[in-house]
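Asks: This is the structure alone, sequence omitted:
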């Protein structure tokens, strides 16, 4: 009986998850964004990260120059 409980529970959970997944409608959310908006956001984040990296590299170089190493 113990060996049968786990597969039954897993099957029921999968059935519940699949039915819940089919009932969710995300068109209102996904329709609010365009590819241009997403690309702009990704490029903005990449620009911020590049700026942080460049600033850290410049600070390291300046400290090496000041220390003489």
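Replies: Sure, I can see it. Being a predicted model, the structure only gives us computed values, none of them experimental.
Asks: going forward, measure contacts between C-alpha atoms and count neighbours the same way
Replies: OK.
Asks: Tell me where the protein has helices.
Replies: Applying DSSP state H to the chain gives helices spanning 2-23, 27-30, 35-67.
Asks: hold the first one in mind and look at this next one:
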């Protein structure tokens, strides 16, 4: 079985019947770069501020994701 952040997100987002605790990683074949970016004129200066606002008012924080080779998911 090959897995990455897509698998982890899928398990969580879809309330899967299986859990990640049923699998044991035995090798790392690749890494996935992860970034959290905000606009330069954003009111957020650190992740804690962003996370607090997101928890307090989830619909007010727009979130998007981009696959490694182009495209944008919002």
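Replies: Happy to help now that I have it. Nothing here was measured: the structure is a model prediction, and the numbers come from that model.
Asks: care to give me the TM-score?
Replies: Superposed pair, TM-score by TM-score structural alignment, normalised by the length of the first structure: 0.19. Supporting alignment: 28 aligned residues with a C-alpha RMSD of 4.0 Å.
Asks: just to revisit the earlier point, export the helices of the first structure to JSON lines and tack on mean neighbour count?
Replies: JSON lines is the format used below for those (neighbours: other C-alpha atoms under 10 Å):
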{"stretch": "helix 2-23", "mean neighbour count": "10"}
{"stretch": "helix 27-30", "mean neighbour count": "8"}
{"stretch": "helix 35-67", "mean neighbour count": "11"}
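Asks: From the centroid of the first structure, which residue is nearest?
Replies: Nearest to the mean C-alpha position of the first structure, counting by C-alpha atoms, centre = their mean, stands residue 42 at 11.3 Å.
Asks: so what's that residue up against?
Replies: Shown in contact with residue 42 of the first structure (C-alpha atoms under 8 Å, 6 or more residues apart in numbering): no residues.
Asks: what about it, distance to residue 54 of the first structure?
Replies: Distance of residue 42 of the first structure to residue 54 of the first structure, given as C-alpha to C-alpha, to the nearest Å: 18 Å.
Asks: gap between residue 12 of the second structure and residue 48 of the second structure?
Replies: In terms of C-alpha to C-alpha, residue 12 of the second structure sits 22 Å off from residue 48 of the second structure.
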